[in-house]
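> Attaching a predicted model along with its sequence, questions to come.
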Amino acid sequence: MPVTISSLIEHAEYCKTIYDSGGNQKDEVAFEVKQEDGISIIVIRGTANDANVLSDVDVRLVSDTRTGIRLHKGFRDAAVTVMQIIDTTKTLEHTVHVTGHSLGGAVAQIIGMWL
């Protein structure tokens, strides 16, 4: 995907929409998947509610079989939730971009390692 100012602005506006609307999942980590032109963009909202704070503070380390490393349990559990929903509702394109902020950034990093 060529990076242009207009595409960056479009993606930034899409991210803002997710943050403003809360996404589809109000009690869990909120996210949306945008798909067009052979590209999937997964946008994951940051900490916004009590359930998200509980994910943030669950700092136990758990073994992750997909990566072979230990991960922050709260972030890993949130990533599992996001991927379970995506796996049952979407077929990701060949090119996938994952982004997020705060909790969403941590979840995006984990999902990026899994893909």
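Sure, I can see it.
> Going by C-alpha atoms from here, please, whenever you check contacts or count neighbours.
Will do.
> how about the residue positioned nearest the centre of the chain, what does it touch?
Centroid check for the chain by CA atoms, centre = their mean gives I44 as the closest residue, at 3.6 Å. With contact set as CA atoms under 8 Å, 6 or more residues apart in numbering, I44 has these partners: 18, 29-32, 98-101, 104-105, 107-108.
> Narrow these to those in helices?
Of those, the ones assigned to helices by DSSP state H are 18, 104-105, 107-108.
> got a winner among those residues for most neighbours?
Tallying neighbours with other CA atoms under 10 Å puts V107 at the head of those, with 27 neighbours.
> show me the contacts for the nearest residue to it once chain neighbours are set aside.
Once flanking residues are discounted, V107 sits nearest to A79: 5.1 Å by CA to CA, 6 or more residues apart in numbering. By CA under 8 Å, 6+ apart, the residues touching A79 are 107-108, 110-111.
> What is the nearest of these to T4?
A108 (22.5 Å; CA to CA).
> pretty sure R45 is touching G100, no?
Yes. Assessed by CA atoms under 8 Å, R45 is found in contact with G100 at 5.8 Å.
> ok, these two, which is more surrounded?
For the pair R45 and G100, the greater number of neighbours falls to R45 (28 against 19), based on other CA under 10 Å.
> Distance of that one relative to V59?
Distance of R45 to V59, computed by CA to CA, to the nearest Å: 19 Å.
> Kindly report the same for A108.
Distance check for A108 against V59: by CA to CA, it reads 17 Å.
> if I look at E10, how far off is V3?
11 Å.
> The two: who's more crowded?
E10 (12 against 7).
> three-state assignment of the more buried one?
Following DSSP: H, G, I helix; E, B strand; the rest coil, E10 is assigned to helix.
> who touches it in this structure?
Residues near E10 by CA under 8 Å, 6+ apart: none.
> just V33 next, same as before
40-43.
> Quick one: the helices in the chain, in order.
Under the criterion DSSP H, helices of the chain are mapped to 5-21, 50-57, 73-89, 103-114.
> and the shortest one, how far from the chain's centre?
Using CA atoms, centre = their mean, to the nearest Å, we find the averaged C-alpha position of helix 50-57 to lie 15 Å away from the chain's own average C-alpha position.
> Okay, one more to line up with it:
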Amino acid sequence: MNSRVFILLSLLFSSLTFAATDFATIQSYGQLAADTYLPETELEDQLKSQGQTLVHQAVMAESQVSYFLSSTDDMQTIAVRGTANLTNAMVDLDIEFQPDEQLGITLHKGFKTSAAAVYADVKPHLDSSKPITVTGHSLGGAIAVIVAMFLEQEQRTPAQVITFGQPKVTNVTGAGVFDDIPLTRVVTPKDIVPLVPPLSPLQIKDMDIYWHMGEEVILLGEGQYSQTSGVKAMLRATKIMSALPDADNLEAHKMDTYMSRIQTLQTAPVEVPYKMEISLFGLSLN
């Protein structure tokens, strides 16, 4: 059996038990992801107000991707900014799959190139005595996941990776290789960025489709949330991508929208099943 088919079937029929979601932690990392959009002159003071020390901040020359490394007494965090200019948007659009010899998997070409630059820049500033966490919004979330892959390859698996509105970065095989990275992907129902790149008929033929890693936490609003992963997350993308994007989709992707919904989950969050309203081979996925 083709290895991609085997991995896909394993994901199809596997059942994942989710741990209780810690929305206080999600809120703190959401704030760090939001901080990446601040002007450099404001960043250091903002981080201090959160109990963080700015260790290093940089903008990658070629992609204009910005990130910072911050630290507390017992943790260090790499936070990557999302799409903020036309150069960043070109990184988003460079969706060709590209084999990566270092990681041994296939990756989104634009995200991989930017993540490699961020990782090379941040490595000299990392403290070997402290665990690492990684976060980011949108494009920054995609880069954060690949940075986590580089860390794991060097036996420095992050303690936690939390992304917000993150697009896909790899295929089924790549997701399987790095499925032990502790990734939580936070999304809103109408945000279409986590649903791209879309499915391609040629990719389906070869079982070489873009595939999300980790646990997906869907912020439903009004203090409610759902959790999905694997095939259910992929089919959610298929369903929603059939509609044309509108202003609601843009609003749903904003970091302010994420933070507002996370705030409603700080007290007595209610988990509800996510209703797919889709059947696969005659079986309901609800």
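Everything's here; your move. This is a predicted model, so every value here is computed, not measured.
> Could you give the number of residues near the corresponding residue of the second structure for K16 of the first structure?
By TM-score structural alignment, K16 of the first structure lines up with A34 in the second structure. Residues contacting A34 of the second structure under the criterion other CA under 10 Å number 23.
> Test my guess that A34 of the second structure contacts F164.
No. Counting by CA under 8 Å, A34 of the second structure sits too far from F164 to count as a contact (9.8 Å).
> list residues touching both of the two?
With contacts taken as CA under 8 Å, 6+ apart, A34 of the second structure and F164 have 137, 255 as neighbours in common.
> still on that earlier bit, out of the contacts of V33 of the first structure, who's nearest T65 of the first structure?
Lowest distance from T65 of the first structure to the contacts of V33 of the first structure (CA to CA) belongs to I42, with 22.4 Å.
> And I5 of the first structure, how close does it get to Q35 of the first structure?
19 Å.
> what range in the second structure does stretch 53-65 of the first structure sit on?
Mapping stretch 53-65 of the first structure onto the second structure (TM-score structural alignment) gives residues 89-101.
> How about residues contacting the matching stretch?
Taking CA under 8 Å, 6+ apart as the rule, stretch 89-101 of the second structure contacts 63, 83, 105-111, 114, 139, 170, 197.
> Enumerate the positions of it that are buried.
For stretch 89-101 of the second structure, a neighbour-count test (16 or more other CA atoms under 10 Å) marks 91-92, 95, 97 as buried.
> can I get those residues in a markdown table with distance to E40 of the second structure?
Rendered in a markdown table, the data for those read as follows (distance: CA to CA, whole Å):
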| residue | distance to E40 of the second structure |
| --- | --- |
| V91 | 22 |
| D92 | 23 |
| I95 | 30 |
| F97 | 33 |
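> ok, these vs L54 of the second structure, which is closest?
Nearest to L54 of the second structure among these is V91, at 26.2 Å by CA to CA.
> From S70 of the second structure, how far out is that closest one?
25 Å.
> N88 of the second structure now?
Distance, N88 of the second structure to S70 of the second structure, by CA to CA: 22 Å.
> for the contacts of I44 of the first structure, which one is nearest T89 of the first structure?
Minimum distance to T89 of the first structure across the contacts of I44 of the first structure is 11.4 Å, recorded for E32 (CA to CA).
> so how far does stretch 33-48 of the first structure reach from one end to the other?
Here the two ends of stretch 33-48 of the first structure are set 19 Å apart, with distance taken as CA to CA.
> and that stretch, which residues are buried?
Of the residues in stretch 33-48 of the first structure, 33, 35, 40-48 count as buried by neighbour count, 16+ other CA under 10 Å.
> now do stretch 9-21 of the first structure
The neighbour-count check on stretch 9-21 of the first structure (16+ other CA under 10 Å) flags 14-15, 18-19 as buried.
> post-alignment, that stretch versus the second structure, mean distance?
With mean CA distance after the TM-score superposition for the first structure, stretch 9-21 of the first structure departs from the second structure by a mean of 3.1 Å once superposed.
> number of nearby residues for F31 of the first structure?
By other CA under 10 Å, 23 other residues sit near F31 of the first structure.
> need the strands for the stretch 101-250 of the second structure, in chain order.
Counting by DSSP state E, counting those that start in this stretch, the stretch 101-250 of the second structure has strands at residues 105-108, 132-137, 160-164, 170-171, 183-187, 210-211, 215-221, 224-228.
> What helices and strands are in contact with the fifth one?
Using 3 or more CA pairs under 8 Å, 6 or more residues apart in numbering; DSSP states H and E as the contact test, the elements touching strand 183-187 of the second structure are strand 160-164, strand 215-221.
> possible to save those strands as CSV with distance to G174 of the second structure?
CSV is the format used below for these (distance: least, CA to CA, whole Å):
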stretch, distance to G174 of the second structure
strand 160-164, 17
strand 215-221, 16
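> List just the one of those strands that sits closest to Q46 of the second structure.
For those, the distance to Q46 of the second structure is smallest for strand 160-164, at 19.8 Å, taking CA to CA.
> quick one: the closest one aligns where in the first structure?
The aligned range for strand 160-164 of the second structure in the first structure is empty, by TM-score structural alignment.
> Equivalent analysis for stretch 263-278 of the second structure, please.
Going by TM-score structural alignment, stretch 263-278 of the second structure lines up with nothing in the first structure.
> roughly how far apart are the aligned residue in the second structure for M83 of the first structure and V80 of the second structure?
Residue pairing (TM-score structural alignment): M83 of the first structure is matched to Y119 of the second structure. Counting by CA to CA, the gap from Y119 of the second structure to V80 of the second structure is 11 Å.
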